[in-house]
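*Asks:* Next come a sequence and a model predicted from it.
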Amino acid sequence: VSCSIAVSLADSGKKVLLISTDPASNLQDVFETLIGNKATKIDMCPNLDIINVDPLKAAEEYRESVIGPYRGIFPADVIRNMEEQLSGSCTIEIASFNEFAHLITDDEIKMNYDYVIFDTAPTGHTLRMLELPSAWTNFLNDNTTGASCLGQLSGLTSQRERYQTAVDTLSNEELTTMFLVSRPQVSSIMEANRTSTELSELGITYQILIINGLLQESNDDISEKMVQLQKEALSQMPDNLGKLRTFYIPLKSYNVTGVEKVRKFLKNDDNVTTNKDNILEEQFNNLQVLIDDLYHSGKKVIFTMGKGGVGKTTIASDIAKGLVAKGLKVHLTTTDPANHLDYVAHEMPNLTISHIDEKEVLKDYQEAVLEKARETMSQEDVRYVEEDLRSPCTQEIAVFRAFAEIVDKADNEVVVIDTAPTGHTLLLLESTQSYSKEISRSNGEIPESVYKLLPRLKNEKVTEVVIVTLAETTPVFEAIRLHEDLQRAEIKSKWWVVNQSLLVTNVSNKILQAKAMSEKEWIEKVRTVSNENFVVVSWHN
């Protein structure tokens, strides 16, 4: 949607800058062009420039901007200590905000462009990023002891004015419009509502709702079910979303890659011609094959991972229930801020369900640390600890501990984890490497479960990572990147799931037939990258 808006404005003669701050950006896939962290011109759209902000690279540059001036001046062990303090995942958040604040307040950008469009990340990461202006500003303003977030904020204090300008810009409805994009599905609308509420609490109130992917005609069982589900979802629109100005975009029969398809996206000219002959020329393995393999291999920790919206929650639930049917005790949990498990699974014999609530685990962690601190520390030292516990890193440390405790249940039962969308998932996994030392510095005892977690994740005899995708361009590319990141982290991933496939249904609706035919290319791509270890799950109500 953001790409189409950007191209449309650029075609009308406006100078447009499109920016992604998503750790798993797909702009280069959409425009079929290599895009970096400097403005890249799009040949087929002369008025459009694009920037891809890589948070990991931004973190490296931010870290060096803080440490660089002291190299050759301070002893090597002091430099190593500074590098250690700036090694946490929290630094990535701060560096991302640093880039975001720079771009949103840059005078040259304001002069050179009529519009600046941010293609933000999957919802969980987006909210974290948008909370940064208020979160970091409040932390800097309220910090009275000089304590910082384990050193990460040391590079920010000289730029308060810029950050305040960023906060003011976000909440100024004359300058900023927030587009909430949702599928016509209950879970997606719920997430949009949650986003809208949290944005409003941040003072970002000028919002517009876009319902994307609306199937407009039905003439077979599947299309009729889809249309009925859409109607039910839209009829349950929360009051505050119902008050927003709303636009509807029809479901397209093609994957949106290349400038011409991006141009076409917002126009009602989707002329469809397709031939579904021999579409079922091959039968694919179904989810039961994967469940059988997990059962026979004795896996104890099972993750479902993939881009937001691919159906990780449903697959996790189906895997859990499938293993229960084989007589195993299973615990199903989610670290997804959207907490979708409540809508697809309910407890049954040998199946328990839980959710890691970030606010609750943060409160519990803070209380536990302070209780221990009061046993041995002076009142002044306790105040110092209280200050440190208000740092943004503390919440991630608390979630990490809770995550480790859940995985620890694999000692006596199978744990199936429905993870958050890709960017959040990767940061959560990285925390197993970067937070163990930070936990020890935060005055909290390190539980045995934390020590055991990383070896478990890397032990392919114990852990299985099931990568879930859709047979579409962006989800497959995102899944491949996730697979590569897991490999770099030395975490094995064998099974892939192509979810919600129309190719293995008997659909006759023209739009859905065209969508089904377009899946072939991406299922073959999954076949290759998975070394034939994949299953296809048909579209279902």
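*Replies:* Perfect, thanks for sending it.
*Asks:* For the rest of this, base every contact and every neighbour count on C-alpha atoms.
*Replies:* Will do.
*Asks:* residue boundaries of the strands in the stretch 401-541 of the chain?
*Replies:* Here the stretch 401-541 of the chain has its strands, by DSSP state E, counting those that start in this stretch, at 414-418, 463-469, 496-501, 534-538.
*Asks:* Next: the stretch 101-250 of the chain.
*Replies:* 115-119, 178-182, 207-214, 245-250.
*Asks:* Dump the ones you listed into CSV; add mean neighbour count as well.
*Replies:* Shown next, in CSV, are the strands of the stretch 101-250 of the chain (neighbours: other Cα atoms under 10 Å):
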stretch, mean neighbour count
strand 115-119, 19
strand 178-182, 19
strand 207-214, 19
strand 245-250, 15
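*Asks:* Report the central residue of the protein.
*Replies:* Geometric centre of the chain, nearest residue: residue 421, 3.4 Å, by Cα atoms, centre = their mean.
*Asks:* Now do that residue against residue 47, distance only.
*Replies:* Distance, residue 421 to residue 47, by Cα to Cα, to the nearest Å: 32 Å.
*Asks:* Then residue 325?
*Replies:* From residue 325 to residue 47 the distance is 58 Å (Cα to Cα).
*Asks:* So those two - more neighbours on which side?
*Replies:* Using other Cα atoms under 10 Å, the more surrounded residue of residue 325 and residue 47 is residue 47, with 20 against 13.
*Asks:* Show me what whichever strand or helix holds that one packs onto, helices and strands only.
*Replies:* Counting by DSSP states H and E, the element that carries residue 47 is strand 45-52. When contacts are defined as 3 or more Cα pairs under 8 Å, 6 or more residues apart in numbering; DSSP states H and E, strand 45-52 sits against helix 2-11, strand 16-20, strand 40-42.
*Asks:* what's the closest of these to residue 462?
*Replies:* For the helices and strands packed on strand 45-52, proximity to residue 462 was assessed by Cα to Cα; strand 16-20 is nearest, at 36.4 Å.
*Asks:* which secondary structure elements does that closest one contact?
*Replies:* Going by 3+ Cα pairs under 8 Å, 6+ apart, strand 16-20 lies up against helix 2-11, strand 45-52, strand 115-119.
*Asks:* Output the ones you listed as CSV; include the columns distance to residue 489.
*Replies:* Converted to CSV, the helices and strands packed on strand 16-20 look like this (distance: least, Cα to Cα, whole Å):
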stretch, distance to residue 489
helix 2-11, 32
strand 45-52, 23
strand 115-119, 27
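*Asks:* dropping in the other structure now:
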Amino acid sequence: MEYTSYHPQMLKTPFLFFTGKGGVGKTSLACATAVNLAKSGKKVLIVSTDPASNLDDVFQVRLDSEPAPIADVQGLFAANLDPEEAARLYREKVVGPYRGILPDAAIANIEEQLSGACTVEIAAFDEFSKLLASTEVQDNYDHIILDTAPTGHTLRLLQLPKAWTGFLADSQHGASCLGPLSGLGEKKDLYAETVAALADPARTTLILVARPDRAALTEAARAAHELRTIGIVNQQLIVNGVLFDPGTDPAACLYHKRQAEALACMPGSLCELPLTFVGLNAAGLMGIQALETMFNMQHREPHGDRMNLSSRPQYLAPLLEQLSAKTTGVIMTMGKGGVGKTSVAAALAIGLADRGLHVHLTTTDPAAHLEFTVGEPSDQHFLTVSRIDPKHVTERYKQQVIAENASRLDEEGMALLKEDLASPCTEEIAVFRAFAEAVAKAKDGFIVLDTAPTGHTLLLLDAAEAYHREVLRSAGDVPEHVKQLLPRLRNPQETDVVVVTLPEATPVLEAERLQEDLRRAGIQPSWWVVNQSWQSVSTSHPVLAGRAYAESPWLGRVASLAEKYTVVPWKPQEPVGAEQLRGLLSDETV
């Protein structure tokens, strides 16, 4: 395959938006692009709207919502838009005027409507729109780079007509998305201009970032399609982390082969986009010096020491041993996208089934690929594999809500209800209810949940918390499995949360934040799994050996953070199918 190298000078529009599956390196690419453009004489502002932003980590400075100059790079400025704080301020703006006027129950109901993820997304978009629409900001910079572009979810929500005609105060039907927009009617023109700017190919380039693996490329294709349908057509694809020259090193040749096979199967829709590649880096991209070299890397001789893993737990066998001692329970794999949660979940499920325990393996991830990972489990009589299909459960939920309200709504009310149900947040409610149903099934065996990337997982936990508060406040018609969900997740005798990460800076730092968030919700992770480690892989290739040396400090950090942890080595074969998945359990099963 012929590789065309990516270079930031190819990007001409003033607005540059980076998006892609978690863990593909979009923050590193966005930051390196910003540094490169600034070094070429451009004035550049890079902004993150990610609640778990890594800009601070990459630039090694403390950032807030006000653009701040980056030392040692003239013309480069950076800012973190904190959507959580913006959502808090927005909620108070909506609720504040009614405190002391409306009854406490009514105030609590408004706060409940504004407690979900939609409010956070809209608040983030609000902050972003003010920045984008500011002529002062636009006049001050040659390029504005956004790390984490608005999702199709957010943009579809803003296009619903009812969002700008008021919110039904009597929202008994359960749809959730339009409440967060109830106080934003005066900003309709601002948002329309923002969406128009996103769709203008003369002003905006959307850069889709992927890794040379099937899951990341599939996710990129899905995002490209979704954004194209709402008018964002000026798209480019960057495949990051390609090992261009494997040489004769056996491990490097196998690594290169896996990547080539994934690229050969790239979805056809991506092949139509301008396509460039960025090479695999030997170490983490932290600090200006590392960012400057991202696009002109040369192999460096490996240096440093590998860690001695002989005394450390390796593979999933120690974790499997502890889980199987229970015979029943809920197991959830969590972590940043792209770290291998699906593979770990599938391997644990197969290991438990091999021991004669009944296991139901399922996923709440909209980009699920469990079927591909597990393959045909013909020998797994104790294993059931399923998927919570967001489209299917959403349609079922919509029909249920419509049926429940058919007798009390007139024609106009039913039309408004149907539009409300067309909002993207309806899917989150429906998936959450299906998630609660799945957890409730873990009575006669195990249910292993391959959950979505960090942000989506926390949406589900936020929803659980919201339902739990509602249950405590009233004896409403809440399904029993929903009432019991959060207490079950908090009970370590029933639920094991496994945090999956890679031995790299960004995944470990995000896993650390995830653990903090879980603890605040009263949930304690029982294990960490450090996946795809090069520590015990024999290789003399300078890039791969360099990656092994660079892992040491992050493995040390995991050891200080995790209650228990284990390290899974990189495997030459993609962990697809039962036999390959068993290879993650123990080196004896390879």
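*Replies:* Okay, I see it. All figures in this text were calculated on a predicted structure; none of them were measured in a lab.
*Asks:* Would you give the TM-score for this superposition?
*Replies:* The TM-score (TM-score structural alignment, normalised by the length of the first structure) is 0.92; 532 aligned residues with a Cα RMSD of 2.4 Å.
*Asks:* among the helices and strands packed on strand 45-52 of the first structure, which is the most enclosed?
*Replies:* Highest mean neighbour count among these (mean count of other Cα atoms under 10 Å): strand 16-20, with a mean of 24.
*Asks:* how about that one, aligned to which bit of the second structure?
*Replies:* The aligned range for strand 16-20 of the first structure in the second structure is 44-48, by TM-score structural alignment.
*Asks:* ok, back up a step: show me the one of the strands of the stretch 401-541 of the first structure that comes nearest residue 237 of the first structure.
*Replies:* Comparing the strands of the stretch 401-541 of the first structure against residue 237 of the first structure with Cα to Cα, the closest turns out to be strand 496-501 (23.8 Å).
*Asks:* Tell me which other helices or strands the closest one touches.
*Replies:* Strand 496-501 of the first structure packs on strand 463-469, helix 510-529, strand 534-538, going by 3+ Cα pairs under 8 Å, 6+ apart.
*Asks:* can you give me the offset of that strand from its chain's centre?
*Replies:* 19 Å (Cα atoms, centre = their mean, to the nearest Å).
*Asks:* Then stretch 514-531 of the second structure?
*Replies:* 16 Å.
*Asks:* what's next to it, contact-wise?
*Replies:* Applying Cα atoms under 8 Å, 6 or more residues apart in numbering, the contact partners of stretch 514-531 of the second structure are 316, 319, 335, 339-340, 454, 465, 489-492, 496-503, 555, 558, 562-570.
*Asks:* Just give the number of residues close to residue 42 of the second structure.
*Replies:* Neighbours of residue 42 of the second structure (other Cα under 10 Å): 17.
*Asks:* if I look at the closest residue to it other than its chain neighbours, how far off is residue 38 of the second structure?
*Replies:* Distances taken as Cα to Cα, 6 or more residues apart in numbering place residue 142 nearest to residue 42 of the second structure, at 6.0 Å, with adjacent residues excluded. Residue 142 of the second structure sits 9 Å away from residue 38 of the second structure, going by Cα to Cα.
*Asks:* likewise residue 521 of the second structure?
*Replies:* Residue 521 of the second structure is 41 Å from residue 38 of the second structure, by Cα to Cα.
*Asks:* Buried residues, stretch 127-138 of the first structure. List them.
*Replies:* Under the neighbour-count criterion of 16 or more other Cα atoms under 10 Å, stretch 127-138 of the first structure has 127, 129-134, 136-137 buried.
*Asks:* you'd agree residue 322 of the first structure is up against residue 290?
*Replies:* No: with contact defined as Cα atoms under 8 Å, residue 322 of the first structure does not count as touching residue 290 (9.9 Å).
*Asks:* re the thing from before, run through the residues that contact the alignment partner in the second structure of the residue nearest to the centre of the first structure.
*Replies:* Applying TM-score structural alignment, one finds that residue 421 of the first structure aligns to residue 453 in the second structure. By Cα under 8 Å, 6+ apart, the contact list for residue 453 of the second structure reads 22, 334-337, 365.
*Asks:* any idea how far residue 453 of the second structure is from residue 319 of the second structure?
*Replies:* Taking Cα to Cα, one finds residue 453 of the second structure at 21 Å from residue 319 of the second structure.
*Asks:* now residue 481 of the second structure
*Replies:* Taking Cα to Cα, one finds residue 481 of the second structure at 27 Å from residue 319 of the second structure.
*Asks:* can you tell me which residues contact the aligned partner of residue 534 of the second structure in the first structure?
*Replies:* Using TM-score structural alignment as the criterion, residue 534 of the second structure maps onto residue 502 of the first structure. Listed by Cα under 8 Å, 6+ apart, the contact partners of residue 502 of the first structure are 512-513, 515-516, 519, 538-539.
*Asks:* Now render those as CSV, adding neighbour count and distance to residue 410 of the first structure.
*Replies:* Formatted as CSV, the entries for those read as follows, by neighbours: other Cα atoms under 10 Å; distance: Cα to Cα, whole Å:
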residue, neighbour count, distance to residue 410 of the first structure
512, 23, 41
513, 23, 43
515, 22, 40
516, 23, 39
519, 23, 36
538, 16, 30
539, 14, 31
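*Asks:* Residue 551 of the second structure and residue 503 touch, don't they?
*Replies:* Yes: counting by Cα under 8 Å, residue 551 of the second structure touches residue 503, with 5.2 Å between them.
*Asks:* Which neighbours do the two have in common?
*Replies:* residue 533.
*Asks:* show me where the stretch 401-550 of the second structure has helices.
*Replies:* Per DSSP state H, counting those that start in this stretch, the stretch 401-550 of the second structure carries helices over the ranges 411-421, 425-440, 454-473, 480-483, 485-490, 505-520, 542-561.
*Asks:* No further queries at this time; thank you.
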